[in-house]
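Trainee: Quick one, structure for this:
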Amino acid sequence: MYSSSIKNFIVVFVTFVTGVSTSAQQKAEVRPYNITTTVKKYEKKYPFIKGIKPLVSDRFIAEEDIPYKETQTSVLKLDVYYPSEKNDKNCPGVLLIHGGGWISGSKENQRIMAQHLAENGFVAVTASYRLSQEAVYPAGVIDLKDVLRWMRKNAETYKLDPNKIAVLGTSAGAQLATLVGVTPDSELYHEKNEAISSAVQAIVNVDGIVSFVHPEAAAEGEIAGLWLDGGRDENPKNWKEASPLEYVSSNTPPTLFINSSMPRFHAGRDDMIKILEKNNIYSEVHTLDGSPHSFWLLEPWFEPTVDFTVSFLNKIFKN
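Mentor: I've put the predicted structure just below:
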């Protein structure tokens, strides 16, 4: 846990992702992180930006705020968007994980992306999970693995192919998505006796680090420590254990990286790609030049993000 000196004196300003500041308390002040706050944050530097808008289409059906898990502190919910067209063939699925520094954000930030994926023939699920102010690592990881089991358990209801599921995350959600993707049915997360698998067949990492301990991850500090139950020097076990790069192997699924122009959010990516290439595992990297972090909530960058994602998933699942 944090030392008394950190509890009493730390002031952290998180400017890239959440707009969160922590003061001399154990609990951080959590400011809203959503489309509106992201536009407000970047509109002076990028006066041409627009917040993304919900998709209105008769090509998908929405079922929102479905409880999937009850913990000691909350009832966790998810949204499902799935194609409306009647088809005998089951569709690939995607679990979407929101970002926000492991402390902020909500599943609603991923709803619009989920709508676009559903319109393109995928069963898209965006889920809440326990953030650092509610429960420290590995609670959120376990929650997201339980979402994957929920998807497989309810596959017939939504015409989902349980053997074709991808995980997509943005920012902190991308770190989580990658970690979930590289630790299927893991002893580490007490999954070995689970009857339903948490394995995924593809990973989409949208501007998220893949290591907390890589030299490129030096910028990760107290906000990450709030989630990892202590700072880098106080709890090195969790910092390493929560780093997806530690588990990348010949069994890692095909992976897509979509990145901003900010190198801070690429930590460990290139080393992960080297391991994938060594094992002949398909990967793609797309960098949106001139884009800020949280570009996926903004036009003109949302549309290419959707296009890159759909193209990649079609290569893996449909073609």
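Trainee: From here on, just use CA atoms for contacts and neighbour counts.
Mentor: Will do.
Trainee: close enough to count as contact, residue 247 and residue 180?
Mentor: No. Look at residue 247 against residue 180 with CA atoms under 8 Å: they stay out of range, at 10.3 Å.
Trainee: Mind checking which of those two has more residues around it?
Mentor: Neighbour tally, residue 247 and residue 180, criterion other CA atoms under 10 Å: the higher count belongs to residue 180, 24 against 17.
Trainee: Would you mind measuring from the more buried one to residue 214?
Mentor: Distance of residue 180 to residue 214, given as CA to CA, to the nearest Å: 19 Å.
Trainee: And residue 86, by the same measure?
Mentor: For residue 86, the distance to residue 214 - CA to CA - is 47 Å.
Trainee: I'd like the structure of this one too, to check against the first:
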Amino acid sequence: MQRDLRYGPESDMLLDLIRPEEIQDPTPLVLWIHGGAFVGGSKEELTGYFQTIAAEGYTVAAPRYSLAPKHHYPTPLRQIGQALAFLQGNASRLNLDPERVVIAGDSAGAHIAAQIAALVSTPGYAQRVGVPVPLDRGRLLGLILACGPYDLSLADDTSTPAVAVLIKASLWAYSGRRRFMDDASLAPWSITDFVTPEFPPTLITVGNSDPLRAHSERLAAALTEVGLKPETVFWPDADPPLGHEYQFLLDTEAAQVFLARMLAFLAEQTHNADAQLLSRMGDSEEQEKT
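Mentor: Sure, this is the predicted structure:
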């Protein structure tokens, strides 16, 4: 693992790179953007999860980005775009396959990841946001979104008033505008209004008790309306309650179900023969144990 590679001049522009130990050839890249309500979180918190993904035959890039309230939207989006440019420009040195890229994120990071997909696939979106297109559409093979917010109009649609206050406070900090819902310049923040048939193949998950559940459901509906077939891991109300970021609790069955679906999605979208080989090796080892 390589820690704190500098991808740009600003102090927060650092990323970690986690590679599979068994593979020497260039591997598909999974860039995962951490959550934290735009005001917190860190790349280091998820290192164990990234190692689990990397062990299946992927290089995982985990970038740091500048946080609110000191830094406002779209600073993190611009920085993640620069991280992608750095990784693409140094693909040979870093032993990456620049033609096979998947963007992923959780919570606030899922929103940033979805915006990256819109920058790449939605005509005119980059100009509206004021952030350059970070890579060619043909290189972005998939998008993984966990428990994110995607629609400003849902800022009031939460389970409790206390949660609504927290969500509004984080969006105020991120946007730098107290009346962010009335600001036309923030309209591109609502990804649900900017999806097109060129949006990349997408895997979406959210817990059934997540206060942001409606966002994921609305994004899945928006993608379906433009003729796409997003893959979803949603949970019925009858299941045990699954809260925000349930997918990281790997000692639970639900998190294991999503992990398996995500790894299958990655292998399918990247056509990763190494992942399929590692999976078969793992199955053989399990059979030997029994």
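Trainee: care to give me the TM-score?
Mentor: Here the TM-score for the pair of chains, by TM-score structural alignment, normalised by the length of the second structure, is 0.78; 253 aligned residues with a CA RMSD of 2.4 Å.
Trainee: and residue 39 of the first structure, what pairs with it in the second structure?
Mentor: The criterion is TM-score structural alignment: under it, residue 39 of the first structure has no aligned partner in the second structure.
Trainee: Could you confirm residue 39 of the first structure falls within a helix?
Mentor: Yes. Assigned with DSSP: H, G, I helix; E, B strand; the rest coil, residue 39 of the first structure falls within a helix.
Trainee: Give me the neighbour count for it.
Mentor: 21.
Trainee: Just give the nearest non-adjacent residue to it, would you?
Mentor: residue 51 (6.1 Å; CA to CA, 6 or more residues apart in numbering).
Trainee: Surely the one you found and residue 302 touch.
Mentor: No. Using CA under 8 Å, residue 51 of the first structure makes no contact with residue 302, being 9.1 Å away.
Trainee: residue ranges of the helices in the stretch 1-150 of the second structure, please?
Mentor: Ranges of helices within the stretch 1-150 of the second structure are 47-54, 75-89, 91-94, 108-121, 125-129, based on DSSP state H, counting those that start in this stretch.
Trainee: Need the winner for burial among those helices.
Mentor: Sort the helices of the stretch 1-150 of the second structure by mean neighbour count, taking mean count of other CA atoms under 10 Å, and helix 108-121 sits at the top with a mean of 27.
Trainee: contacts for it?
Mentor: Around helix 108-121 of the second structure, the neighbours that count as contacts under CA atoms under 8 Å, 6 or more residues apart in numbering are 32-38, 76-77, 81, 103-105, 125-126, 131-137, 140, 143-150, 189, 191, 194-196, 198-200.
Trainee: so that helix versus helix 75-89, what angle?
Mentor: Note on geometry: by axes from the mean of the first three to the mean of the last three CA atoms, to 10 degrees, helix 108-121 of the second structure and helix 75-89 are set 60 degrees apart in direction.
Trainee: so what's the closest residue to residue 216 of the first structure other than its chain neighbours up against?
Mentor: When the adjacent residues along the chain are set aside, residue 216 of the first structure lies closest to residue 267, with 4.8 Å between them (CA to CA, 6+ apart). For residue 267 of the first structure, the contacting residues are 208, 209, 210, 211, 212, 214, 215, 216, 217, by CA under 8 Å, 6+ apart.
Trainee: To which residue of the second structure is the third one aligned?
Mentor: Yep, that's residue 210 of the first structure we're talking about. Looks like residue 210 of the first structure aligns to residue 150 there (TM-score structural alignment).
Trainee: All good on my end, thank you.
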